[in-house]
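Asker: curious how this folds, go ahead:
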Amino acid sequence: MTDAPSPWWQPDRHADRKPFLAARGRIKAAMRRWFDARGFTEVEAGILQISPGNEAHLHGFATQAVAIDGRQAQLYLHTSPEFAAKKLIAAGETRIVDFARVFRNRERGPLHHPEFTMVEWYRAGEPYEQLMTDCADLLRLACETTGRDVLSWRDLSCDPAEEPERLTVSQAFERHAGIDLLATVSASGATDREGLAAQASAAGLRFSGDDTWSDIYSKVLVERIEPQLGRGRATILCEYPVSEAALARPKPEDPRVAERFELYACGVELANAFGELTDPVEQRRRFEAEMAEKQRVYGERYPVDEELLAALALMPPTSGIALGFERLVMLASGARHIEDVVWTPAPDPLA
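Answerer: Sure thing, here's the model as predicted:
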């Protein structure tokens, strides 16, 4: 005997999932109306790309392009529509949104699926704080659409009627771990691994001797901070260290941190936003650093999209955000697993 659920296509299992799938459809329709009312153009970014993304811990699916004469070249399924969307902004679009199917390898669990929907939108010429307002509006809209008073996940709840708390990463490290994070970041963005290690050790966190500053930072974030976010009301975690914001521009007031925020509800990360970096030289440097780290950790690297770097030179100041649509549907409908809100879950040949 097994306790595993029946395949999603079994009639009884589909009947259990049907209310959540219906909620998915209603939320998507409501969001489309919301974006349309604000002058956004819905676009459809191409899925096949030269690079799936150049962040060290994002993993793409590779495929082969084959010409009529048999010549081959590698392409990737995108992990985000970001690179194509930025080219559209460079081309002259100003407000765009994409309900994009995206693909991420090495990801599967209650909150992760290898194929999912990312709602990504961009506002050219607008500050990234506007995206914070967008997030609050969309949380309320999702609950209004499902008729629920709160977002919920496991034993946590979050009232979308409450204005989200805005908490800097530095404040979060101090509040939840007793760590002065920015004391370990210089004005150039360089990081002090030993300084952070000493503080993390004093806070009772365990890590390996070969862990980098970024590794230790991530452990503090995952173990001490993220579970505390979005309790009672949503949290906007903002002003990430520049080393943890490869695609975001530095804040003018403090070059140690970048214009990046993440939206949390019920301890779940829902969205990731940037004041977009548009300096192609700096973006290349960051991509190369990310790929060096990917090579160190995973033994592989992805190519850099040269057309993206060329487009950045034409791109106006822009703010952009990506929201995990299935996660929002889960929290607004009461679903417990991401596959409850995916119409046809991807096969798992490694199960």
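
Asker: C-alpha only now, for contacts and for neighbours.
Answerer: Fine.

Asker: where's the spatially closest residue to T94 that is not a sequence neighbour relative to M315, distance?
Answerer: Computed as CA to CA, 6 or more residues apart in numbering, the closest residue to T94 that is not its neighbour in sequence is A124, at 4.8 Å. Remark: distance between A124 and M315 (CA to CA, to the nearest Å) = 9 Å.

Asker: ok, which stretches of the stretch 51-200 of the chain are strands?
Answerer: Ranges of strands within the stretch 51-200 of the chain are 61-66, 72-77, 95-103, 115-124, 151-153, 156-158, 165-168, based on DSSP state E, counting those that start in this stretch.

Asker: of those strands, flag the one that's most buried.
Answerer: Of all these, strand 151-153 carries the top mean neighbour count, a mean of 24, counting by mean count of other CA atoms under 10 Å.

Asker: and for comparison, fold this next one:
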Amino acid sequence: MTPQASDPITDRLAPLRRRALMLRGVRAFFDGRGYLEVETPYAVPTPGEEVHLRPFETTRVAPDGSAQRLFLHTSPEFAMKRLLAATGCRLFQLARVWRNNEGSDTHAAEFSLLEWYRPGADLAGLMDETEALLRATLPPTVSWGGASCRIDRPFERLTMQEAFARHVGADLLATEGDATALARQAGVRLRDGEGWEDLFFRLLLSRVEPQIGRTVPTFLTHWPQSQAALARRDPADPRAALRFELYASGLELANAFEELTDPAEQRQRFLADRARRLEFDPTLDWPLDEALLEALARLPSCAGIALGFDRLVLLATGAPRLADVIWLGRN
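Answerer: Below is the predicted model of the structure:
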């Protein structure tokens, strides 16, 4: 008798069932905290201003035959901030997002992003809420990639300055913009054409990230101001931005900001990012999101976070690859 072929979907049914349970758990968590679930357009005229993300492009053809260039969004952030400015409500979304030219065991070109915004919250309050979400959706101990992490213990909160002092031996904020000084303190040689930002990420990936979030999750906070993105600067030390990323069992799970509400400063940052992006690829040009910039003036003090839902399922199941926890998934 010929052996029956393995079915790739039924082989993955257990982690996919767990995924479905976690979706219900996430919605229950936010419903219980007074959040409103929203849905924003996936095809947008402005996919973001990130320097290194590559969007998928499409065309909308109207009934009159006119065409509009659109992109599949890389995050619902811009649209959700417009909704927050209009409503003042706590908002969350489980969104499908797309990022071109990505694919690995922990990256996918199409994946699910859990994003939420809380008016009145600061970075510390958002960390508290993120801890509560992980405890509500994950077992007390999770294991992935050979690292076991205790979710039922207080998460570590480590500033970027502390992390570089501990694991790199460098005074990070004092060296910002000076690649030679950072290389000297870190005891490394600059590569050809390597600037401060390139070296910063090289050291972050090689020396800091392998050491954090191994036994308990780690919030890596207060990033250098050049990496602020849409976060406001720390009033206590303007060299740092009120931003954190979350790591657990070797996985980067989330990126969060205490949100910038100054449209003039945000415009300047967008224009700077746009200039750098167009140096890499002149075709990656699209209109500024003027609706977002107008809304920022009405945005209440708030904090927001984007968390990779599929990676959360990896932690819950111990599955090795994103493709194992996505229906009909591909890396």
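
Asker: please state their TM-score.
Answerer: Overlay of the two chains. TM-score (TM-score structural alignment, normalised by the length of structure 2): 0.94; 326 aligned residues with a CA RMSD of 1.5 Å.

Asker: before we move on, back to that, spit out the contact partners of the counterpart of the residue nearest to T94 of structure 1 in structure 2.
Answerer: When structure 2 is aligned by TM-score structural alignment, A124 of structure 1 is paired with P119. Contacts for P119 of structure 2 (CA atoms under 8 Å, 6 or more residues apart in numbering) come out as 88-90, 300-303.

Asker: let's go with 7 Å and repeat that
Answerer: Listed by CA atoms under 7 Å, 6 or more residues apart in numbering, the contact set of P119 of structure 2 reads 88, 90, 300-303.

Asker: could you dump the strands of the stretch 51-200 of structure 1 to TSV with distance to Y240 of structure 1?
Answerer: As requested, the strands of the stretch 51-200 of structure 1 are exported to TSV (distance: least, CA to CA, whole Å):
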stretch	distance to Y240 of structure 1
strand 61-66	28
strand 72-77	28
strand 95-103	24
strand 115-124	20
strand 151-153	25
strand 156-158	23
strand 165-168	7
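
Asker: to A311 of structure 1, which of these lies closest?
Answerer: Proximity to A311 of structure 1, assessed across the strands of the stretch 51-200 of structure 1 by CA to CA, is greatest for strand 115-124 (14.1 Å).

Asker: and the closest one, how far from structure 2 on average?
Answerer: Comparison of strand 115-124 of structure 1 with structure 2 after fitting gives an average deviation of 0.6 Å (mean CA distance after the TM-score superposition for structure 1).

Asker: what angle separates that strand from strand 95-103?
Answerer: With axes from the mean of the first three to the mean of the last three CA atoms, to 10 degrees applied, the angle from strand 115-124 of structure 1 to strand 95-103 works out at 160 degrees.

Asker: map R166 of structure 1 onto structure 2.
Answerer: Residue pairing (TM-score structural alignment): R166 of structure 1 is matched to R157 of structure 2.

Asker: same check, this time on P19 of structure 1
Answerer: Using TM-score structural alignment as the criterion, P19 of structure 1 maps onto A14 of structure 2.

Asker: that older thread, in structure 1, which of the contacts of P119 of structure 2 still touch?
Answerer: For the contacts of P119 of structure 2, the subset whose aligned partners also touch in structure 1 (both residues aligned by TM-score structural alignment, their matches' CA atoms under 7 Å) is 90, 300-303.

Asker: and the furthest pair within those residues?
Answerer: R90 and S301 (11.9 Å).

Asker: quick one: contacts for the residue nearest to the spatial centre of structure 2?
Answerer: With distances taken as CA atoms, centre = their mean, the residue of structure 2 nearest its centroid is N255 (3.7 Å). By CA under 7 Å, 6+ apart, the residues touching N255 of structure 2 are 244-246, 305-307.

Asker: in TSV, list the kept ones among the contacts of P119 of structure 2 along with distance to Q268 of structure 2.
Answerer: Formatted as TSV, the kept ones among the contacts of P119 of structure 2 follow (distance: CA to CA, whole Å):
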residue	distance to Q268 of structure 2
R90	28
P300	20
S301	20
C302	21
A303	21
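
Asker: would you list those residues in JSON lines and tack on distance to F56 of structure 2 and secondary structure?
Answerer: As requested, those are exported to JSON lines (distance: CA to CA, whole Å; DSSP: H, G, I helix; E, B strand; the rest coil):
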{"residue": "R90", "distance to F56 of structure 2": "29", "secondary structure": "coil"}
{"residue": "P300", "distance to F56 of structure 2": "31", "secondary structure": "coil"}
{"residue": "S301", "distance to F56 of structure 2": "32", "secondary structure": "coil"}
{"residue": "C302", "distance to F56 of structure 2": "30", "secondary structure": "strand"}
{"residue": "A303", "distance to F56 of structure 2": "28", "secondary structure": "strand"}
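
Asker: of those, just say which sits nearest to E77 of structure 2.
Answerer: Nearest to E77 of structure 2 among the kept ones among the contacts of P119 of structure 2: A303, at 11.7 Å, using CA to CA.

Asker: that closest one: neighbour count?
Answerer: As a burial measure, A303 of structure 2 scores 25 neighbours (other CA atoms under 10 Å).

Asker: what does the one 4 residues further on give?
Answerer: Neighbour count of L307 of structure 2, defined by other CA under 10 Å: 21.

Asker: what's the match for it in structure 1?
Answerer: By TM-score structural alignment, L307 of structure 2 lines up with L323 in structure 1.

Asker: still on that earlier bit, out of the contacts of P119 of structure 2, the closest to D152 of structure 2 would be?
Answerer: For the contacts of P119 of structure 2, the nearest to D152 of structure 2 is A303 (23.9 Å; CA to CA).

Asker: list the contacts of that closest one.
Answerer: A303 of structure 2 makes contact with 117-119, 121-123, 126, 257-259, according to CA under 7 Å, 6+ apart.

Asker: one step back: the strand or helix carrying the match of P19 of structure 1 against structure 1, how far on average?
Answerer: Assigned by DSSP states H and E, A14 of structure 2 belongs to helix 13-32. Relative to the matching residues in structure 1, helix 13-32 of structure 2 has an average distance of 0.6 Å after the fit, by mean CA distance after the TM-score superposition for structure 1.

Asker: name the residues that touch the helix or strand just after that helix?
Answerer: As assigned by DSSP H and E, the chain's next helix or strand after helix 13-32 of structure 2 is strand 36-37. Strand 36-37 of structure 2 has contacts (CA under 7 Å, 6+ apart) with 90-93.

Asker: again with stretch 108-116 of structure 1
Answerer: Stretch 108-116 of structure 1 is contacted by residues 101-105, 107, 327, 337-338, 346 when judged by CA under 7 Å, 6+ apart.

Asker: no further queries at this time; thank you.
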